[in-house]
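Participant: okay, sequence plus prediction incoming.
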Amino acid sequence: MEMLALAATNLTSPVVLFFVLGFAAALARSDLSVPEAVAKGISLYLLLAIGFKGGAGVAASGLDARLAASLLAGVILSAAIPFVAYALLRAMTRLDATNAAAVAAHYGSISIVTFVAMTSLLDGRGIAYEGYMVAVAAAMEAPAILSALFITARAGSADKPMDRELMREVMLNGSIVLLTGAFAIGWITGEAGLERIAPFIVAPFQGVLCFFLLDMGLIAARGLRGSAKSLSGRVIAFGILMPLIGAAFGLVTGWLLGLSTGGIAILTTLSASASYIAVPAAMRVALPQANPGIYLTLSLGVTFPFNLTVGLALYLTLAQMIGG
């Protein structure tokens, strides 16, 4: 079966195996760790490389109505999915409105590392995709946060309204600024600019990604180990079910937009992923009473490993079926 073969290939890729190494090391209580400054530097490198290559790709292909439609669709997906996630959480679990809204925000936003893993999978299989999908990823970061705050306000549980300072925190989040800024620079300089810095952002990319996934494995396992009491079986089940629901929205949307097979796979992956960088930072400001042991551990310790090991192969297989 094609999907099983694809899953096996993905599971034995260096990226996934380094994640497994970090996860296993943390579960075994090894003292292996990545210094925080190094991890931050790697994150910045990945965002810069992703954004620049995406901008150069748009410069090469040019602007069209499909780009504008894809950006709009990404914003709508990011804003709408938290409402679905919130309703599902309230039906499946005993989480209060604040914690349910905080978790829901993570599932409307995106995981940039899951996005990178899918693009790496596509590149490895020679499957083309639209370069502007990195701009769609950037556009899907913030709307989910606004939806979560709207949900908590409606539920009467918001301590902090969406004021100017909070809007600034959301829109000027470092990951969004670097991703969109690098995208703009790549767009301005085009393929000539990409060629000039290719030795820095192309050749080392896979190796740096492996190092980053090692750190993610360590963080995910330690989060699970430390927050096990906060995660009931139903909450964990949500962390596996919700990506599949989000993927269905992304899959249909990508098909309606007329994206390529690779583009559909990426939009499906974005809709199925859960943020663990931008949204946790915003939730600490907007909903300080929400429990990070629930929302961060669920997105990073449950959904991220599921997507990395099982989801990517499934999403690509579905994209190939629907996109031809």
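Facilitator: Nice, thanks for sending it over.

Participant: alpha carbons only for contacts and neighbour counts from here, please
Facilitator: Noted.

Participant: list the contacts of the residue nearest to the spatial centre of the chain.
Facilitator: For the chain, Ser111 is the residue whose C-alpha lies nearest the centre (Cα atoms, centre = their mean; 1.2 Å). Neighbouring residues of Ser111 by Cα atoms under 8 Å, 6 or more residues apart in numbering: 270, 273-277.

Participant: over to Ile127?
Facilitator: Applying Cα under 8 Å, 6+ apart, one finds that Ile127 lies in contact with 261-262.

Participant: what about it, distance to Gly57?
Facilitator: Distance check for Ile127 against Gly57: by Cα to Cα, to the nearest Å, it reads 15 Å.

Participant: can I have the buried ones of the contacts of Ser111 as a PyMOL selection?
Facilitator: Filtering the contacts of Ser111 down to the buried ones (16 or more other Cα atoms under 10 Å) takes a single PyMOL command:
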select buried, resi 270+273+274+275+276+277
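
Participant: which one among the contacts of Ser111 gets closest to Met167?
Facilitator: Met167 has its nearest neighbour among the contacts of Ser111 in Ile277, at 16.5 Å by Cα to Cα.

Participant: and here is the other one:
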Amino acid sequence: MDIVFGIFATVLDQVQKPTLAFLIGGMLLAAMGSKLEVPDPVYKFVVMLLLLKVGLGAGISVREANLAELAVPAVLAAVVGVGIVLLGAGTLARWRGVSRVDGLATAGLFGAVSASTLAAGMAVLDDEGVAYEGFIGALYPFMDIAALVTAIVLAKVSVARRAAASGGGTLTLGGAPPRVEGLGGGLLSGILSDTFKSPAISALLIGLAIGIFAEPDSVYKSFYEPLFRGLLSILMLIMGMEAWSRLSELRKVAHAYLAYGLLAPLAHGALGFGAGLLAHHLTGFSEGGVVLLAVMAASSSDISGPPTMRGALPEANPSAYVGTSTGLGTPVAILSIPLWMALAGLAIG
């Protein structure tokens, strides 16, 4: 019982902090019908700066990081991304009345990472003085790409199987639609190309590369760090309004998405938390690192994932995967940050 009260007290305390307060504030504004709007170019600029900051910070730290210490969490992050999609394939995608393609597209977004949620987790840990590895941002693309590739490949195979069954044909790998190209051919290379070219991944990776191969320390400390918290507060306000507005899209889809959006972030976060604990025992991964791996697993992609899914799976219903991830998954993931902090404190601290 003391553990429950401790977690509740931690959650209550964090809700009052700027990061979560702006998110809730945005939701309240939207709920009251406020006409406040943030231009889309401003939103994209804020996201780009946040991702550059995360990438630069990770790259600067990777320069001095032990590659063995980085390798284990990176592999585990990829495994968690694939595991989340497989879990969604066995639950949501099999739910009666749910299209398997829609279910897999949703699972793909939940397996991918929200950079803004990761940034929020970092800010919360910074506020509490909890240390974490500087290279933590470098784990982002491992989980993100692994989840998106897995979800899209499974969906393409499902479409091919359904087409073969309805037409009395044979499922083949390596032809034109509805067949699925070989995993080493155009399908996989196209998915990887689209993912790497997406604005979010591009900004993160170029920041990471510059941090590793150049010396951007001065501009990082004088420009990106001072702006980070202010930009994050704007992003949280935007995400709060967006989350509330997208709740209405769930009326168009099965009630299964409502349950998935509320419960999946907690289940996925638990997978990430378990992987973080394993990394802690294997390499001494920090308490803050364990928390952030759980936060990444609990999050769902709100930037790079949707355009990738729209391009690769045009038959999937955007109101299902975008509405569920942004409308429910993201707020639950951000509000669950104190939970992972409390559990990490009990398990490690």
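Facilitator: That came through, no problem. These numbers were taken from a predicted model, which means no experiment stands behind them.

Participant: which residue in structure 2 aligns with the residue nearest to the centre of structure 1?
Facilitator: Matched to structure 2 by TM-score structural alignment, Ser111 of structure 1 sits across from Ser114.

Participant: same deal with Met283 of structure 1?
Facilitator: Match for Met283 of structure 1 (TM-score structural alignment): Met309.

Participant: so Ala320 of structure 2 sits against Arg100, correct?
Facilitator: No: taking contacts as Cα atoms under 8 Å, Ala320 of structure 2 lies outside contact range of Arg100: 11.6 Å.

Participant: would CSV of the contacts of Ser111 of structure 1 with secondary structure and distance to Ala137 of structure 1 be doable?
Facilitator: Compiled in CSV, the contacts of Ser111 of structure 1 are given as follows (DSSP: H, G, I helix; E, B strand; the rest coil; distance: Cα to Cα, whole Å):
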residue, secondary structure, distance to Ala137 of structure 1
Leu270, helix, 7
Ser273, coil, 11
Ala274, coil, 12
Ser275, coil, 11
Tyr276, coil, 14
Ile277, coil, 14
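
Participant: can you list the contacts of Ser111 of structure 1 in a markdown table and add distance to Ile42 of structure 1?
Facilitator: Below are those laid out as a markdown table (distance: Cα to Cα, whole Å):
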| residue | distance to Ile42 of structure 1 |
| --- | --- |
| Leu270 | 21 |
| Ser273 | 20 |
| Ala274 | 20 |
| Ser275 | 17 |
| Tyr276 | 15 |
| Ile277 | 13 |
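
Participant: picking that back up, and for Ala320 and Arg100 of structure 2, which residues touch both?
Facilitator: Counting by Cα under 8 Å, 6+ apart, Ala320 of structure 2 and Arg100 have no contacts in common.

Participant: which SS class is Val38 of structure 2?
Facilitator: Of the three states, Val38 of structure 2 takes coil under DSSP: H, G, I helix; E, B strand; the rest coil.

Participant: map it onto structure 1.
Facilitator: Match for Val38 of structure 2 (TM-score structural alignment): Val34.

Participant: mean offset of the helix or strand containing Val113 of structure 1 relative to structure 2 (after superposition)
Facilitator: Element membership for Val113 of structure 1 (DSSP states H and E) is helix 112-124. Aligned to structure 2 and superposed, helix 112-124 of structure 1 gives a mean residue distance of 0.8 Å (mean Cα distance after the TM-score superposition for structure 1).

Participant: residue range for the following helix or strand past that helix in structure 2?
Facilitator: Using DSSP H and E, the next helix or strand after helix 112-124 of structure 1 towards the C-terminus is helix 133-139. In the comparison with structure 2, helix 133-139 of structure 1 aligns to the range 136-142 (TM-score structural alignment).

Participant: contacts for that stretch?
Facilitator: Contacts of stretch 136-142 of structure 2 (Cα under 8 Å, 6+ apart): 54-55, 57-59, 73-75, 77-78, 81, 113, 115, 201, 208, 289, 292, 296.

Participant: hmm, 7 Å instead?
Facilitator: For stretch 136-142 of structure 2, contacts defined as Cα atoms under 7 Å, 6 or more residues apart in numbering pick out 54-55, 58, 74, 77-78, 113, 289.

Participant: and stretch 56-63 of structure 1, by the same measure?
Facilitator: For stretch 56-63 of structure 1, the surrounding residues in contact (Cα under 7 Å, 6+ apart) are 131-132, 186-187, 190-191, 194.

Participant: ok, now with 6 Å
Facilitator: 131-132, 186-187, 190-191 (Cα atoms under 6 Å, 6 or more residues apart in numbering).

Participant: please apply the same query to stretch 148-158 of structure 2.
Facilitator: The contact list for stretch 148-158 of structure 2, computed with Cα under 6 Å, 6+ apart, reads 101, 104, 108.

Participant: quick check: the last one is in a helix.
Facilitator: Looking back up the chat, that one is Gly108 of structure 2. Yes: under three-state DSSP, Gly108 of structure 2 falls within a helix.

Participant: still on that earlier bit, I'd like the contacts of stretch 56-63 of structure 1 laid out as a markdown table, including distance to Ala39 of structure 1 and neighbour count.
Facilitator: Converted to a markdown table, the contacts of stretch 56-63 of structure 1 look like this (distance: Cα to Cα, whole Å; neighbours: other Cα atoms under 10 Å):
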| residue | distance to Ala39 of structure 1 | neighbour count |
| --- | --- | --- |
| Gly131 | 26 | 21 |
| Tyr132 | 27 | 27 |
| Gly186 | 24 | 26 |
| Trp187 | 27 | 24 |
| Gly190 | 29 | 20 |
| Glu191 | 29 | 18 |
